[in-house]
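[1] With the sequence up front, the predicted model follows.
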Amino acid sequence: MTDLSVAALPGGLPDKRQVAASFSRAAASYDSVAELQRDVGTQLMNRLPVDFRPARWLDLGCGTGYFTRALAERFGEGLALDIAEGMLRHARPLGGATHFIAGDAERLPLQDSTCDLIFSSLAVQWCADFEAVLGEAFRVLKPGGIFAFASLCAGTLYELRDSWRQVDGLVHVNRFREFARYEQLCAASGLRSVCLENRLHVLHYPDVRSLTHELKALGAHNLNPGRPGGLTGRARILGLVEAYEQFRQPQGLPATYQVVYAVLEKPL
């Protein structure tokens, strides 16, 4: 069994090229295990104002294009952007956008004041400089435009993290920004907060291998400095399984995700 989680913390993020390569490799398997991603993206779409009709929108961190196509059904075709070329190759033939763009959320290859909506579901947690992401959203949005994003914050996968801590002292599991940091950065961005909240999502698995298999299929590999190299030894895996069993519930082994939902508006 390989070790399969990746850190996301300012100053501790893996190299962007490694992130892009990891998600590119996962493009073919991603949708088959993306239950949480579909749920979160749907909830984010439901948080958009009912009467909101953007003339031009951007799906930021589009991945396989699942929500690119959902946005197109609702608003007509827009733009889709991702840092992972493999994801874009998967998404392009399925449509939904007039252009699928390889690019970085911290340096959007778009002109000022050109979008009415920037939609981003479970992508910006991989950005080390979230202040830059907010600045780019402010720059690219038209006055009255909306930046709607869902991200992950501290406390995500705490069961897996705490179980590994009982096994060794190495870096195994995702680290994300505190929700309070999201609040601070959004408040200082110049964008008006229509909605900013932290919601719990809990998935259940029959065993630890089912969870780690899903993380691998999603492309969420461990790219942390200080991570263990190569395969994880049998004794350590048995230790992980034993430790995680302490969290077992009637539904199975829980995996908790702390999800940030935000709808921010650029003032007129």
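    Happy to help now that I have it.
[2] Every contact and neighbour count from this point should use C-alpha atoms.
    OK.
[3] Next, please give the residue ranges for the helices of the protein.
    In the chain, the segments counted as helices under DSSP state H are 16-25, 27-30, 35-46, 66-75, 85-91, 130-140, 158-165, 179-187, 208-218, 234-244.
[4] Distance to P54 and mean neighbour count for the ones you listed - can I get that in a markdown table?
    Below are the helices of the chain laid out as a markdown table (distance: least, CA to CA, whole Å; neighbours: other CA atoms under 10 Å):
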| stretch | distance to P54 | mean neighbour count |
| --- | --- | --- |
| helix 16-25 | 29 | 18 |
| helix 27-30 | 28 | 19 |
| helix 35-46 | 13 | 16 |
| helix 66-75 | 7 | 18 |
| helix 85-91 | 22 | 21 |
| helix 130-140 | 14 | 21 |
| helix 158-165 | 38 | 19 |
| helix 179-187 | 22 | 15 |
| helix 208-218 | 30 | 19 |
| helix 234-244 | 45 | 16 |
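[5] then this one, side by side with the first:
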Amino acid sequence: MAAATNPNTPAIESRLAESIRSYDQNVHSYIGRYQDIDYREFRQQLLGSLDYPPRSLLDVGCGTGRDAKAFNASIPNVIGIDLSYGLLSAAKGIARQAHFIHADMRKLPICSASIDVVWSMASLVHLDSEGTILALREMGRVLRPGGSLFVSVPSGIGSEWREDGLGGRRWFYYFQPSQFLRLANNIGFTIEWTDTGPGVTRGQWTTLIARPVSLG
């Protein structure tokens, strides 16, 4: 796949900014709807893919810190990044032992080869294909040799604005399962496990565990 070019176009950044504002202005609505979801089976699948006990995890698009808190029970160093100040503020109160950073997943402020596990649950949804490529490359860059990446995205075609009764609206971009898996392979990930079944929330989801081999 060709390298991403000019990813930060005004239209893309405008859609992302409006989506972030929606999170900032409706934090309590998102907590009420999503905070009690438990991805225990996915967490176990991910941690079981490692050859050693992980000491560090990066939660990309950490939201309210729900998953960061769960991982902190077994991983001492958990870092969460998000672009929503509102969600990060909530996360700091929910996952008190984790460390949170306001950052863009397309340019992670994390040293290369410094993280054992990267977790990305429903966090790529507001990026188009070029932004997704950049974000996945960054996730691969920060992983230590032998580290694992977990990604889960809703399956679909095209893009849409959604309101979901939570206040505000958010822009979503979708991949078909085969399209997303091919994209990850083409970037340089070896896919070790996949699931393409129904999600805990709405619709079908594409979920994978992968390791970076040679990121292009």
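    Arrived safely. Small disclaimer: the values here were computed from a predicted structure and weren't measured.
[6] picking that back up, who wins for proximity to R53 of structure 1 among the helices of structure 1?
    Judged by CA to CA, the one of the helices of structure 1 that comes nearest to R53 of structure 1 is helix 66-75, at 6.6 Å.
[7] just to revisit the earlier point, nearest to P254 of structure 1, of the helices of structure 1?
    Nearest of those (CA to CA): helix 158-165, 7.4 Å.
[8] name the helices or strands packed onto the closest one?
    In terms of contacts (3 or more CA pairs under 8 Å, 6 or more residues apart in numbering; DSSP states H and E), helix 158-165 of structure 1 is packed against helix 234-244, strand 253-265.
[9] how about the ones you listed in JSON lines, adding distance to Y205 of structure 1?
    Compiled in JSON lines, those are given as follows (distance: least, CA to CA, whole Å):
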{"stretch": "helix 234-244", "distance to Y205 of structure 1": "11"}
{"stretch": "strand 253-265", "distance to Y205 of structure 1": "5"}
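[10] closest to V33 of structure 1 out of these?
    Comparing these by CA to CA, strand 253-265 comes nearest, at 14.1 Å.
[11] and the closest residue in space to L134 of structure 2 that isn't next to it in sequence, how many residues sit next to it?
    With sequence-adjacent residues excluded and distances taken as CA to CA, 6 or more residues apart in numbering, L134 of structure 2 is closest to R106, at 5.3 Å. Neighbour count for R106 of structure 2, taken as other CA atoms under 10 Å: 19.
[12] Could you check how far R106 of structure 2 is from H126 of structure 2?
    12 Å (CA to CA, to the nearest Å).
[13] What range does the longest strand seen in structure 2 cover in structure 1?
    The residue-count maximum for a strand in structure 2 (DSSP state E) belongs to strand 143-154. Using TM-score structural alignment, strand 143-154 of structure 2 corresponds to residues 141-152 of structure 1.
[14] Centre of the chain to that stretch, how far?
    On the basis of CA atoms, centre = their mean, to the nearest Å, stretch 141-152 of structure 1 sits 15 Å off its chain's mean C-alpha point.
[15] what does stretch 17-26 of structure 2 give?
    That offset, for stretch 17-26 of structure 2, works out to 17 Å (CA atoms, centre = their mean).
[16] which residue numbers in structure 1 go with that stretch?
    Across structure 1, the stretch matching stretch 17-26 of structure 2 (TM-score structural alignment) is residues 17-26.
[17] counterpart of L264 of structure 1 in structure 2?
    L264 of structure 1 maps onto A210 in structure 2, by TM-score structural alignment.
[18] for that match, what are its contacts?
    By CA atoms under 8 Å, 6 or more residues apart in numbering, the contact set of A210 of structure 2 is 148-150, 189-193.
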